[in-house]
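1. next come a sequence and a model predicted from it.
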Amino acid sequence: MIRILSDQLINQIAAGEVVERPAAVVKELVENALDAGARHIEVELERGGVGLIRIRDDGSGIEPDQLTLALQRHATSKIASFEDLEQVGSLGFRGEALPSILSVSRLRLVSRVAGAEHAWAVEGEGQLASGEPIPAAHPLGTQIEVRDLFFNTPARRKFLKTEATEYRQAHQAMQRIALSRFDVGFALKHNQRRIWEFAPAASASGREARLAEICGREFVDHAVPLDEQRLGMRLHGWVGLPSFARSQADLQFFYVNGRLVRDRLPSAALRRAFADVMHSTHHPAYVLYLELDPASVDVNVHPQKTEVRFRDGGSVHDMLFAAVHQLLRRVRPQDGATHDVALPSPLTAAPAVRSASSTPAWAARPQQQGFRYGAAASGAWSTQLAESRAEFGAGAGRATAAVGVAESASDSVRETPESDEFPLGHALAQLQGVYVLAQNRHGLVLVDAHAAHERILYERLKGELDRGGIAAQSLLVPQRLQLQEDEIEILEARREELARYGIVFDRSGPETVLLRAVPPLLTEAAVIELLRELAGDDQRRESASHFGELLEAQQRILADVACKAAIKANRKLSLAEMESLLRDMERTEMAGQCNHGRPTWIQVGMGELDRLFLRGR
């Protein structure tokens, strides 16, 4: 038999979409407070929010004759027509949250508007109690108490997690909202204990303090600000440096017109922007705000409004990618605010005291990155070919060298003061055939020669590719390569693409190809190894989404070529060659990381070195 459901049952069904757990209640009610113009919002929880959720705000309040209407389904003050729905500027607009919450809890709503003698209150258990609003004591604004969540739907209550888990979810919901509105003060209490309180942050230092409290001081220290306007949109916020890449996507906050969203389009654009400087299994960290015309984004596509649909998704994607990609390319070694790197003390394990003026802010921290990246790379050249191909002359006409220097450059250690012209300073020596040691005016610089050279070659190869392709060097004797038939078909499908990288081959049999030309950077053996990897890894790479965003084929191949051609461990460098490598790094975009996201250099400031030797004590 078909029957019309009761209003209470309809609301309880709607609550299943809107009110999944206490955190969802907190989110909906705090967003209502923000829509009411609140400048201070206090949230109090008991038993993770299952026992009590109390939200107090100093917003505009609700008129007495509107209180009962506010608890009715699809009653809202935020939209009145389809045109309003097409350009929603508020966080809430459907009029579903309050009646849905009421249907599964014991709720009390108290509100007072400006000019009123006192506040008015309504309440209900599962449904609105009969009768008119009653007088109550309350300052200007609104207070909503939600008790015994899911008391009348025991099946739903069984699916709730532990108190600690539900509290953590509610706490994170509050943090996400606090990041969206720095101009609003927020306070959070749990089980009668104040957890945190944020005052409204009008200054840059205040915003940074809130950002550090929520995202961690480490994020603030490794993030750069972004503010770009183009195509009628504005993107601003903070982007974590590639050296701060995460193993999980746990530090990604993206807001559209003040609303936190988790949408595939911005995620893909931002991940693509990091593709050149981050390993495909890592995740970038960012707190970003996109502002655009409300009419150009549809927020009415998800029950909890966490997904959106852009009218011109291509423009949004291009804007996000270009803004972040260009920001990352602008980050190069240069003088800036300074702080010390913490190294282990020779006498104690106590935390190091950081100096305020010893190490540039762009310097990565050893405890974050470690010291032995890139020490052992596959596809090493033979000693003779490495010596002959890795020419450090400027006139070679190809991207084979770290950089060109005059043969007459002095190999003696420099004794002149370090000038500001060279942020990475001047080379001193090579350590264990892996690291270049240099000194600048801040202290000691350590460079991973392989990782740094890899980035330099990668950027040069990209430039050659943009100018029409990488020159191929024909082999006097073609090299034969045995592969499985399906692997050869994979390479055949990419023949034209590989030719742009200077790799030319022909199929000479069902399971054989002849390698006829290679890029000047690589030996025949290295190219054969690269072809085997491309043929064997293609299916795996195409099936692995890495959270929906694969590295582009161009980036993968160029990264592989650069890695195999770069300086290998135990390659002895002259002082002139090391000096030339430093200068090339200073001229190269994204020189702070190799193509896999590893750091290429770190700075150890004089303050930290003094501490290690107990100077000044």
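-> Received the coordinates, thanks.
2. contacts, neighbours, all on C-alpha from now
-> Noted.
3. ok, now which ones touch residue 183?
-> Residue 183 makes contact with 39, 200-202, according to CA atoms under 8 Å, 6 or more residues apart in numbering.
4. and with 7 Å instead?
-> 200-202 (CA atoms under 7 Å, 6 or more residues apart in numbering).
5. put this next to the first one:
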Amino acid sequence: MPVIRRLPENLVNRIAAGEVVERPAAALKELVENAIDAGSTRIDIALKLGGLDGIEVTDDGCGMTPAEMALALERHATSKLPDEAIEQVVTLGFRGEALPSIASVSRMTLESRPRGAEGWRRVVDHGAVAEEGPAALPPGTRVRVEQVFAKVPARRKFLRTSRSEYAACHDVVRRLAMARPDVGFTLSNDGRRIFQVAPGEDLSTRVSRLVARELGDNSVSVDILRGPADAPIRLTGIAGLPTYNRGVADHQYLFVNGRPVKDRLLTGAVRGAYSDMLTRDRHAVLALFLDVPASEVDVNVHPAKTEVRFRDPAMVRGIIVSGLRNALSSGDKRSAQAPDPKAMGNWVSEINTPPKQPDSLQDNRSIFAGMGWQGRVDAPTPPIWRDTESAIFAENGFAPQAPAEEAIEQPGDATTFPMGVARGQIALTYIVAEAEGGLVIVDQHAAHERLTLERLRAAGAEDAMARSQALLMPDVVELDEADCDRIEEAADKLATLGLSVERFGPDAMLVRAVPAALKGADPQKLLRDIADDIAQSGDTLLLGERLDHVLATMACHGSVRAGRRLSVAEMNALLREMERTPRSGQCNHGRPTWVKLSMDDVEKLFGRK
């Protein structure tokens, strides 16, 4: 029979280090969080070889005395829990294992100096104290970590390249810097400064500087307060317009009580909020900060504290979905602000050498082919201009093609309406309008598709779609018992969406009716997908998303198609409705419905600037 024995202290520390310090970025996260909890206003981070050869974190926080430094390097010692109310913790770190765990797998130099006292230094080499003594440094703390996993080769060989480890460290510091715009951060790698942000920046400026500078011009602010007055829940941050999106979800930054988290509930709520504005292969860019009373969230469910558990997850999800949709409804009439540089590069400036006077039709063909013209040159039409050069164009099929309309008084000038006044139509697809400060180009089908969808919603089409279509014979769907339990718990909510289900034994569900809009769907596949969605996100989003997809499809088929000629009055009516309709800046698939070409850009094309 195996003998039970107490593990030695150094092995215990290495086991704890395996939970906290799986790579340099994890050690860096703990050190920066300690610096923030110490009340620092400036934190400097220096990496060597992406953190593989060294990490140094310097702050101007409260500092520690020599006795406090010795105690901080012991396991389960912390200053962040004044009593036993662990559920009321408000600091970033509190487990009391970070410093001794890091010191057990590296050579750590800890230097600290409280204000009004002398500095002290303590060096720990892979768990053993190597030296200590006085140190000269300004008030605050400096921690230097070197030789990470040097004496743990089994762990060292699983580290990635310096480039990958640096990317992980960069992401850690960037997220913590977003969470605390009141603190200044400086990050450098191998002596090269990566970024520097000053303390006291507003949230939007800090996020835009760390994510992408153009995010500030292509986002809306989020600020919503919910819940009882004595324990409110607040959601703040900035959310990118649906037209400003990415192919991966790595640019979604989520925070709970100032703590960066990667939580499936929150990411699922973000996906639900953007469900009818982005295709499934595109992802929003945003930074959301959720402030929840400490009693309503458990932050101690993961050793690295990157996951949280909410007491009322449905309410949290509802706040995020409604907050994002309300913000986008007020701000997403805008589209992506800048025209594509590649598209702008396709503009051709005037030809410096004028073409020679053509002597024959064959010369006409060669001249226009040299100019990149792909039009018809061999079907002459009667001349419509008097001068010689115009006659050449008219005789060879280049007479302008445009509808003739009776002149009517315009409904206003270019400064009266945000979307401007329609001036024409290009390729029977794009509306060109003159607005204050530039030209607006509108994709008529994409714009009308969004307007139709919003009209359907306003008319209660979603409620109509949720009506049930009873099945002639109830369908029995066999599932795992756990999936049956999940669907049974959500049966009332599914019924409001038109799906009637009931339990049929321990591992089967009986489907009596499906939403009328999904009457052709396979009940078995539908229930399996819904069960998977509940297991992943904790709620029944999938059915609602499917109904949204059907509604969007109806809007697409009922919209003005590309290739339809519109009158000037119809163009202006479309522009006016876009100005009144929420989310009119993008179609139902996430593409922009309009772009604006500023007058500065136009004048640059003609060499005026």
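-> Cool, the structure landed. This one's a predicted model, so the numbers in the text were calculated from it and none came from an experiment.
6. the contacts of residue 183 of the first structure, buried ones only, as a PyMOL selection?
-> Entered in PyMOL, the line below selects the buried ones among the contacts of residue 183 of the first structure, by 16 or more other CA atoms under 10 Å:
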select buried, resi 200+201
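7. of the contacts of residue 183 of the first structure, which stay in contact in the second structure?
-> When you map the contacts of residue 183 of the first structure onto the second structure and apply both residues aligned by TM-score structural alignment, their matches' CA atoms under 7 Å, the shared contacts are 200-202.
8. closest to residue 43 of the first structure among the residues you listed?
-> Of all those, residue 200 has the smallest distance to residue 43 of the first structure: 15.6 Å, by CA to CA.
9. list the contacts of that closest one.
-> So residue 200 of the first structure contacts 182-185 (CA under 7 Å, 6+ apart).
10. that one maps to what in the second structure?
-> In the second structure, the residue matched to residue 200 of the first structure (TM-score structural alignment) is residue 199.
11. ok, its match to residue 437 of the second structure distance?
-> 36 Å (CA to CA, to the nearest Å).
12. rebuild the contacts of residue 183 of the first structure as JSON lines, extending it with secondary structure.
-> Shown next, in JSON lines, are these (DSSP: H, G, I helix; E, B strand; the rest coil):
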{"residue": "200", "secondary structure": "coil"}
{"residue": "201", "secondary structure": "coil"}
{"residue": "202", "secondary structure": "coil"}
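13. okay, now residue 532 of the first structure: neighbour count?
-> 18 (other CA atoms under 10 Å).
14. element containing it, please.
-> helix 524-543 (DSSP states H and E).
15. show me what that helix is packed up against.
-> helix 485-493 (3 or more CA pairs under 7 Å, 6 or more residues apart in numbering; DSSP states H and E).
16. follow-up on the earlier one: buried set for the helix holding residue 532 of the first structure?
-> Going by 16+ other CA under 10 Å, helix 524-543 of the first structure has these buried residues: 524, 526-532, 534-536, 538.
17. can you list these in a markdown table and add distance to residue 141 of the first structure?
-> As requested, the buried residues of helix 524-543 of the first structure are exported to a markdown table (distance: CA to CA, whole Å):
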| residue | distance to residue 141 of the first structure |
| --- | --- |
| 524 | 75 |
| 526 | 71 |
| 527 | 70 |
| 528 | 72 |
| 529 | 70 |
| 530 | 67 |
| 531 | 68 |
| 532 | 68 |
| 534 | 64 |
| 535 | 66 |
| 536 | 65 |
| 538 | 60 |
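18. how about the strands in the stretch 201-350 of the second structure?
-> For the stretch 201-350 of the second structure, strands defined by DSSP state E, counting those that start in this stretch occupy the ranges 219-226, 233-240, 245-246, 252-256, 259-261, 283-284, 286-291, 297-298, 309-310.
19. buried deepest among these, which one?
-> strand 283-284 (a mean of 26; mean count of other CA atoms under 10 Å).
20. what range does stretch 585-597 of the second structure cover in the first structure?
-> Residue span in the first structure matched to stretch 585-597 of the second structure, by TM-score structural alignment: 592-604.
21. which residues are contacting that stretch?
-> Against stretch 592-604 of the first structure from outside (CA under 7 Å, 6+ apart): 242-243, 276-279, 332, 340-341, 359, 363-366, 369, 373, 443-448, 451-452, 454-455, 559.
22. likewise for stretch 15-22 of the second structure?
-> For stretch 15-22 of the second structure, contacts defined as CA under 7 Å, 6+ apart pick out 26-27, 98, 101-102, 303-304.
23. could you turn the buried ones of those into a PyMOL selection?
-> Only the buried entries of the contacts of stretch 15-22 of the second structure go into this PyMOL selection, using 16+ other CA under 10 Å:
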select buried, resi 26+27+98+101+102+304
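24. mean distance of stretch 547-554 of the second structure to its aligned residues in the first structure, please.
-> Once fitted to the first structure, stretch 547-554 of the second structure is off its aligned match by 1.0 Å on average (mean CA distance after the TM-score superposition for the first structure).
25. residues of that stretch that come out buried?
-> In stretch 547-554 of the second structure, counting by 16+ other CA under 10 Å, buried: 547-552.
26. that'll do, ta.
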